[in-house]
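# here's a sequence, model it:
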Amino acid sequence: MTTSLSSAALDQLFCEARTHNAFAREPVPEATLRHLYSVMKWGPTSMNCQPARLVFVTSAKGKARLAPALSPANLDKTLAAPVTVIVAIDTRFYEHLPTMFPAYDAKPTFAGNAELAASTAARNGTLQGAYLILAARALGLDCGPMSGFDAGKLNAEFFPDGRYQANFLCNLGVGDRAALHPRGPRLTFEEACEIA
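Next up, the predicted model:
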């Protein structure tokens, strides 16, 4: 077992981290986004399938393309955020398995089973989205993940060939702590867990 992270690190990742709805007008450099991906990509996925695909929307033109798909409650905060990440999944992730998972030929397992491919992509792509949030927090960025958008409109605009499918959105930047809502409670161990 490796050494446990410090309390300060755990606070930054989990205990004191918050979901942000407002951000400072401080841009996030492309180098930071590249570093973010270089960290998050190491999180485990089944058979190293890595189905997540990310679109970092940073420009006014990109935000204008995104805006029609956003719910009214998410429109203003998303347009104002320095970065909005479209966390999508590659429905044909298995085409990369011969390289990503050379242990044996797993590609036919998914290529011939659309239901298995879809559930594997959804599960592991969501897992990678969580790694994105943790990696962003580890690098000092604040996050505002959300699901309030019209997936059909977003997919038609950003992924018209249908191969990629939007999963969720996540705003990134330097959060405005003054705009935070009171923190919601969490379930206790007894409410959420059991040891069998």
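
# going forward, measure contacts between C-alpha atoms and count neighbours the same way
Fine.

# excluding chain neighbours, what is closest to the spatially most central residue of the chain?
Centroid check for the chain by CA atoms, centre = their mean gives Gly129 as the closest residue, at 2.8 Å. Spatially, and ignoring its direct neighbours in sequence, Gly129 is nearest to Val87 (6.4 Å; CA to CA, 6 or more residues apart in numbering).

# packing partners of the helix or strand where that neighbour lies?
In this structure, Val87 sits in strand 83-90 according to DSSP states H and E. If contacts are counted by 3 or more CA pairs under 8 Å, 6 or more residues apart in numbering; DSSP states H and E, strand 83-90 sits against strand 52-57, helix 114-138, strand 164-173.

# please provide the structure for the following sequence as well, for comparison with the first:
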Amino acid sequence: MRPPISPESVKQLFTHARSYHHWTNQPVTQDTLEAIYELMKWGPTSVNSMPARLLFVRSEAEKEKLVPCVLGSNIEQIRTAPVTVIVAFDECFFAYSKRLFPAYDATALFANDSRLSEATAFRNSSLQGAYMMFAARALGLDVCPMSGFDNALVNQRFFQGTTWKSNFICTLGYGDESKLYPRGPRLSFEESCRIV
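Now for the predicted structure:
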């Protein structure tokens, strides 16, 4: 039986963590991005499908390519964050099924059922995107996921001619605590949960 993680770790990952909209100038290195992936890849997915694909947008030119895809205040956040991650999924994720889940080759199951394949890719890439955010927080970074953007335009500008499709985007870096908004409330256990 494993012990709980430390209260300080719980604070860093959950209770004191915030979504940041303003960023310091501290860069995010390639080594750090690789370390985030090396942690997030261990999160569970259905039949170990691992459909998520990450596009780390760091250069000014690529940020400007992304700007017309986002709405409102997200524009400035894209421009100022050290990195914006486009969390995508590979429509043909099942090409790796035999390798990733040797206990059962699910390739044909997904290849022959586009509805199942799409639902699996979207659901599990969403999970992996959440793992990515917690991996970043575990390594001392801050994040801000967002859905205020045009998926079709992101796909056209970044994934044209590929089997990747965007799920959501997330800015990533070291947040400027002096510009945090007051923390929003959360629903209570009684409002959100049932035990049957």
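
# TM value for the aligned chains?
Remark: TM-score between the superposed chains equals 0.98 [TM-score structural alignment, normalised by the length of structure 1]; 196 aligned residues with a CA RMSD of 0.8 Å.

# hmm, back to that, from Asn113 of structure 1, how far off is the residue nearest to Gly129 of structure 1?
Using CA to CA, to the nearest Å, we find Val87 of structure 1 at a distance of 23 Å from Asn113 of structure 1.

# looking at these two, which is more packed in?
Val87 (24 against 10; other CA atoms under 10 Å).

# who's in contact with that one?
Neighbour list for Val87 of structure 1: 52-55, 125, 129, 166-170 [criterion: CA atoms under 8 Å, 6 or more residues apart in numbering].

# what does it align to in structure 2?
Matched across to structure 2, Val87 of structure 1 falls on Val87, judged by TM-score structural alignment.

# neighbouring contacts of the host helix or strand of Leu109 of structure 2?
Taking DSSP H and E as the criterion, Leu109 of structure 2 maps to helix 107-111. By CA under 8 Å, 6+ apart, the residues outside helix 107-111 of structure 2 that reach it are 92, 94-98, 116-117.

# switch to 6 Å and redo it
94, 97, 117 (CA atoms under 6 Å, 6 or more residues apart in numbering).

# coming back round to it: between the contacts of Val87 of structure 1, which is closest to Leu141 of structure 1?
Using CA to CA, Cys170 comes nearest to Leu141 of structure 1 of those, at 11.6 Å.

# next, count neighbours for that closest one.
23.

# quick one: map it onto structure 2.
Looks like Cys170 of structure 1 aligns to Cys170 there (TM-score structural alignment).

# and if you look at Phe189 of structure 1?
Under the alignment (TM-score structural alignment), Phe189 of structure 1 maps onto Phe189.

# who's in contact with the closest residue in space to Arg53 of structure 1 that isn't next to it in sequence?
Nearest residue to Arg53 of structure 1, sequence neighbours excluded (CA to CA, 6+ apart): Ala88, at 5.0 Å. Contacts for Ala88 of structure 1 (CA under 6 Å, 6+ apart) come out as 52-53, 165-167.

# let me have the residues you listed in TSV, extended by distance to Pro27 of structure 1 and neighbour count.
Below are the contacts of Ala88 of structure 1 laid out as TSV (distance: CA to CA, whole Å; neighbours: other CA atoms under 10 Å):
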residue	distance to Pro27 of structure 1	neighbour count
Ala52	24	26
Arg53	22	19
Gln165	27	25
Ala166	24	25
Asn167	24	20
